[in-house]
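Colleague: With the input below, show me the fold.
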Amino acid sequence: MKPRHALEAFSSQLCPYEREEVPKYSKVYYISPKDRKQYATPEKAEFNHGYDDERGDYIINMHDHLCYRYEITDLLGKGSFGQVLKCLDHKTGEYVAIKIIRNKKRFHAQALVEVKILQDLVSWDPEDRYNNVRMTDHFYFRNHLCIAFECLSMNLYEFIKSNNFRGFSLALIRRFTAQILNSLSLLHQHNVIHCDLKPENILLKYPNRSTIKIIDFGSSCLQTEKVYTYIQSRFYRSPEVILGMTYSMTIDMWSLGCILAELYTGYPLFPGENEQEQLACIMEVQGVPKPYLVEKSTRRKLFFDSYGNPRLVPNSRGKKRKPNSKTLAQVLRCNDQLFVDFVSRCLDWDPEKRMTPDEGMFHEWIQESSHKSVSNRQSFGTRYSEGTLTPPSSAAKLYR
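Modeller: Model (predicted):
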């Protein structure tokens, strides 16, 4: 209805701040119940008139509204950027995920970059073929930038957890991999670096299907407009980022290699407690980087002595990791040479020699027929057939 009609019909359900706010909207689709809203007044400027907490996060009340259109139904997650909510769009009748950015200048500036990349993704992929999340709307509400997305299912970390960390069949992993490569191919065509590829940022599109989408472009940037040096979640962080080298789109392929290993074994490939051990974990399997790479590293003194030898520091359990003491095949416990080769080519120390998404698409492991038996390893509770997933019964609640 029109705002003036909403004011007449629901004035008793509106707090003082809302009575002044409603006329600014062209249409009203939803007004929250009186006992479900955060009461605020225009005169109280502290903490955004009472709508924010001390951190600058918007105070969430279930079944309250956003922009008199979206009804908050669940909290999907939170992080340094703000919060993600599941909301019912009363204009379309569909559920969406809405990311509410913290009311702080630096988070707002980065979110504007994210919005621009998300807008570009829609224009680059109008038919939604490249496995990237779709932004459906973006708007300001009470000094918070909000970004609305299609609502998806569980992420791949939850999926691994639902299978009791026992890993999945190579047939299913290959299907996931082809879709991730599809996403990265589009990003690479347009010089976009995702910067935070990890299982938590890869979501099943539907509860019982193997279609996936890449999400969270909050750290993303153009290769020509890099802003941050400290990027990527630690287990999936490329060595060039750790060492302080110039980085490029190839860091996403490093993350992909780490993700594939985790999907197969159920556990992170390089589980460093800190950056020192993270690099030690990498060297344990991949050996010591060549001197020319160490020389390019602005942080080399943290990790290497003056002779280029690695500084081996024990972790919290007193364990020192010895470089080149394990092979990738041993760590993966996999005898499929094509899969091991694919992961290995994602994990080349030299970013310029690392496999690209397009090269990955033509790798023999991806091209190999899904009908051929590629491993004698069983899928441990997850069946893959014609792209359909059957979850273990213990994980049924995660598939709602």
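
Colleague: use CA for all of it now, contacts and neighbours both
Modeller: Fine.

Colleague: How about Glu71: what's its closest non-neighbour residue?
Modeller: His65 (4.7 Å; CA to CA, 6 or more residues apart in numbering).

Colleague: The one you found contacts Ile72, doesn't it?
Modeller: Yes - using CA atoms under 8 Å, His65 makes contact with Ile72 at a distance of 6.1 Å.

Colleague: Contacts only, for the residue most central in space within the chain.
Modeller: Geometric centre of the chain, nearest residue: Asn201, 2.3 Å, by CA atoms, centre = their mean. By CA atoms under 8 Å, 6 or more residues apart in numbering, the contact list for Asn201 reads 155-156, 214-216.

Colleague: Which ones among those residues lie within helices?
Modeller: Using DSSP state H, Leu156 are the members of the contacts of Asn201 that sit in helices.

Colleague: Mind picking the two most distant members of the contacts of Asn201?
Modeller: The largest separation in these, counting by CA to CA, is between Leu156 and Asp216 at 13.7 Å.

Colleague: any idea whether Thr99 is helix, strand or coil?
Modeller: Not quite, residue 99 is Lys, not Thr. strand (DSSP: H, G, I helix; E, B strand; the rest coil).

Colleague: Report the secondary structure state of the nearest residue to it once chain neighbours are set aside.
Modeller: Distances taken as CA to CA, 6+ apart place Val84 nearest to Lys99, at 4.3 Å, with adjacent residues excluded. Counting by three-state DSSP, the backbone at Val84 sits in strand.

Colleague: Proceed likewise with the subsequent sequence, for comparison:
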Amino acid sequence: MAYNYNYNRHNSIGGNWHLPPPQGFSGSTSNTNTHDQQNQEFLQQKQQQMQGFRNPWYNHNQQSPGGSNTASISQSPTKGIPLLQQQQASKRMSFANNLPTTYEYDDQRHNAPPYIHPPTRADNPFNQYFTNQEVSLGNDRRMSAAAAPTVNNGYYNSFVPQGGDNYQAQYLQNSPNLNRRSSVGVSNYQQMPHYAIPPGRVKRSPSIVEYQQYQRAVQSQRVSIKRRPAPKAMKVYSKFDLRPKVHQQPKYRRCSVNSIHISPVNALSVYLTESYTICQPRKFQYSKSTNPRRVLTKPSEPKFNNGYDNEDSDYILFVNDILGTEEGRKYIVLDLLGSGTFGQVVKCQNLTNQSVCAVKVIKSKPAYMNQSLTEVRLLEFLNANSDGKNFIRLLDTFMHKEHLCLVFELLASNLYELIKQNQFQGLNMKLVKLLTRQLLEAMAQLKGFQMIHCDLKPENILLCQPDKPDIKVIDFGSACFTRQTIYTYIQSRFYRSPEVILGLPYTESIDMWSLGCIVGELFLGLPMFPGTSEYNQIWKIVDMLGLPPKHMIEVGRNSMNFFKKVPPVEADGKTTYVTKTFDEYVEFLESSKSKDDTKKKEQANKNYFKQRLLKDIVLNYKLPSKKMTNSMIEKECQERLLLIDFLTKVLNLNPLERLTPQEGLKHPFVNDVRTDAMGSGGIPTNDGSKQV
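Modeller: Modelled structure (predicted):
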């Protein structure tokens, strides 16, 4: 079978690799001159036909036991690697790599196993292995480039032939240990110049020299028109002396998924997910939908309603949850606005019109569900019959996972947050008057509808916009009509009226008591009656305003919990009542059997004001500014006297004598309020600045 020369020299499958090269090929090593002549004749005959190629894995010194020249698998560079030896018989290996690979034997004399040196990345494979690198003539090195002695006197770039062809043949004959094998075909072996190479000198291949000369020629052609100056070192004194070269498309930069070249820093920071996806597309697959969702409900452990509710029957809300199932009535959860005994309020966005709103998610308990249905009925009544300036608007209602959801318009912060932003200092008197008038107008409308809010407090009064004093009343979850009062435990403790504490029937007047407490807190910055319990609450009320009327104490079903009878001194004297002391109330709690399981440890009273009476507290409160003139101070005192008169009438312990909303609107404290009190548009504080 003839040796096939019709192959691609970068393809290891095109040729018959299992056959030795034909006789007379330059790879043979013979000591006779006749054999050298045959080699030259054979090369001359094949010169015009095809470029020659040496079998890189054939060894002439090692043949089969039969004396034939057939190649042995043991001569493969994969000898010593069992896995590759098993695959070699069935699958040909491809050597069409862009980078060179060098295989070396550490010590052939001791038959040591071969050791593979992986190559480093370089643009020029010839410079990688032959530039400034000495190669011993006595070692058997298998190179990735055609190797032949080409160095003259140790200088790489000189071409001075010494000795001609005869010297080369003699040198090859006298160097039996020189056995180079190349995986790159070299054309016209017989026409290559031969040089004299003294023993022990570094040798180079003529193909390498020709390649480097070609590179220098191309480079000289590029710079022949205008030669660039040689780089020089310069001193750098600051960052402005640096002139960085910015590449629009740097070499060897990794491309992202969208074929955009990114820097290594961005690949490991901003485009980290893309980098992992490129490296391991099957193992690493990232999607935003698989991100852990931020939970908004506490506690977040599922317990009821098929895992949708927690132990408090609150719906477990996550960010980006979708509330609602019908088209056009779906809302995506953005953040939590607040929570209470009724449920939770979350900030949502309508997926249909992209409007932002507030959704109130009621607990799944039947009692809260029924009360929320009453709230819906009252809100629909207010939206239909009121002007909508003083009450929040109900936009939509729907059911979601056994929870009633109420959709409201989104408002700004509440009055408590406004006081908190002012560091719990009193607000400007003009702002207090303006807010008081709006509250009176809202209570007047509720009284006209015979409706009771039952939970009026600063947290339930919201600003329409952060920089304007327009307010609206919210949270009608405890509201009811005057003739349909059901609940007895209503109103927040700080704003709870005396009749509710004593257990008396109540009317719209309880909202006026809460309004008086709110107005006093807006001016003082602190609650007027911050009681820790109902006993402490009624004790603070009595300590500031005096005892309630005798008939209220006698009729109230809870009066004896907080008051005690005092026997008359004289025979014709009347029975009076006094508030129990702290020790007496603690003894009453201990003796009470019905509250053994639910009673809490009573706390001692805490005073937040130096004065006791309402008049002294208001008059001795600090002035809004230290730079006030006498006329300004006199005007401030007159306004404070009006505020005291207003609060005294609103905070009347007798609900029958308490000021009504219509009467409050005629009071001089709020009757002279100008609509342009805000001036430039900010919310003024007590120190004269603008509250935003």
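
Colleague: on that earlier part again, what's the match for the residue nearest to Glu71 of the first structure in the second structure?
Modeller: When the second structure is aligned by TM-score structural alignment, the residue opposite His65 of the first structure is Ile322.

Colleague: who touches that match in this structure?
Modeller: Counting by CA under 8 Å, 6+ apart, Ile322 of the second structure makes contact with 330-333.

Colleague: switch to 10 Å and redo it
Modeller: 330-334, 348-351, 400 (CA atoms under 10 Å, 6 or more residues apart in numbering).

Colleague: What is the neighbour count of His63 of the first structure?
Modeller: 20 (other CA atoms under 10 Å).

Colleague: Identify the residue nearest it in space, chain neighbours excluded?
Modeller: Spatial nearest neighbour of His63 of the first structure, chain neighbours left out: Ile72 (4.8 Å); criterion: CA to CA, 6+ apart.

Colleague: Checking my notes, the one you found in a strand, right?
Modeller: Yes - assessed with three-state DSSP, Ile72 of the first structure lies in a strand.

Colleague: could you measure it against Leu88 of the first structure, distance?
Modeller: 7 Å (CA to CA, to the nearest Å).

Colleague: Tell me the one of the contacts of Asn201 of the first structure nearest Asn164 of the first structure?
Modeller: Looking across those and measuring by CA to CA, the closest to Asn164 of the first structure is Leu156, at 12.6 Å.

Colleague: so what corresponds to the closest one in the second structure?
Modeller: Leu156 of the first structure maps onto Leu415 in the second structure, by TM-score structural alignment.

Colleague: And for Gln367 of the first structure?
Modeller: Per TM-score structural alignment, the equivalent position to Gln367 of the first structure in the second structure is Asn671.

Colleague: residues shared between the contacts of Leu156 and Asp216 of the first structure?
Modeller: With CA under 10 Å, 6+ apart, Leu156 of the first structure and Asp216 have common neighbours 200-202.

Colleague: Now secondary structure and distance to Ser316 of the first structure too, for these, in TSV please.
Modeller: Converted to TSV, those look like this (DSSP: H, G, I helix; E, B strand; the rest coil; distance: CA to CA, whole Å):
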residue	secondary structure	distance to Ser316 of the first structure
Glu200	helix	26
Asn201	helix	28
Ile202	strand	31
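
Colleague: Tabulate those (a markdown table), appending distance to Arg321 of the first structure.
Modeller: Shown next, in a markdown table, are those (distance: CA to CA, whole Å):
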| residue | distance to Arg321 of the first structure |
| --- | --- |
| Glu200 | 27 |
| Asn201 | 29 |
| Ile202 | 30 |
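
Colleague: all strands of the stretch 101-250 of the first structure, in order?
Modeller: Assigned by DSSP state E, counting those that start in this stretch, the strands in the stretch 101-250 of the first structure fall at 135-141, 144-150, 192-193, 202-204, 212-214, 221-222.

Colleague: Leu260 of the first structure: which of the ones you listed is closest?
Modeller: It's strand 202-204; of the strands of the stretch 101-250 of the first structure, that one is closest to Leu260 of the first structure (CA to CA) at 12.0 Å.

Colleague: Which strands and helices lie in contact with the closest one?
Modeller: Other elements packing on strand 202-204 of the first structure under the criterion 3 or more CA pairs under 10 Å, 6 or more residues apart in numbering; DSSP states H and E are helix 156-162, helix 170-189, strand 212-214.

Colleague: What separation do you get for the match of Gln367 of the first structure and Leu435 of the second structure?
Modeller: From Asn671 of the second structure to Leu435 of the second structure the distance is 12 Å (CA to CA).

Colleague: In terms of packing, which of the two has more residues around it?
Modeller: Higher neighbour count among Asn671 of the second structure and Leu435: Leu435, with 21 against 13, using other CA under 10 Å.

Colleague: So what does that one match up with in the first structure?
Modeller: Match for Leu435 of the second structure (TM-score structural alignment): Phe176.

Colleague: got the contact list for that match?
Modeller: Taking CA under 10 Å, 6+ apart, one finds 156, 170, 182, 202, 204, 210-213, 260, 263 in contact with Phe176 of the first structure.

Colleague: now, the most widely separated pair of these?
Modeller: Spanning the widest gap among those are Leu170 and Lys213, at 19.1 Å by CA to CA.

Colleague: Spell out which residues sit in contact with Lys690 of the second structure, please.
Modeller: 428, 467, 678, 680-684.

Colleague: mind putting these in TSV, distance to Leu656 of the second structure and secondary structure included?
Modeller: Output for those, formatted as TSV (distance: CA to CA, whole Å; DSSP: H, G, I helix; E, B strand; the rest coil):
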residue	distance to Leu656 of the second structure	secondary structure
Asn428	31	coil
Asp467	38	coil
Met678	36	coil
Ser680	42	coil
Gly681	39	coil
Gly682	39	coil
Ile683	35	strand
Pro684	36	strand
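
Colleague: want to try a markdown table for the residues you listed, with distance to Gly388 of the second structure and neighbour count as columns?
Modeller: As requested, the contacts of Lys690 of the second structure are exported to a markdown table (distance: CA to CA, whole Å; neighbours: other CA atoms under 10 Å):
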| residue | distance to Gly388 of the second structure | neighbour count |
| --- | --- | --- |
| Asn428 | 27 | 20 |
| Asp467 | 20 | 16 |
| Met678 | 22 | 17 |
| Ser680 | 25 | 9 |
| Gly681 | 22 | 14 |
| Gly682 | 23 | 15 |
| Ile683 | 22 | 22 |
| Pro684 | 25 | 23 |
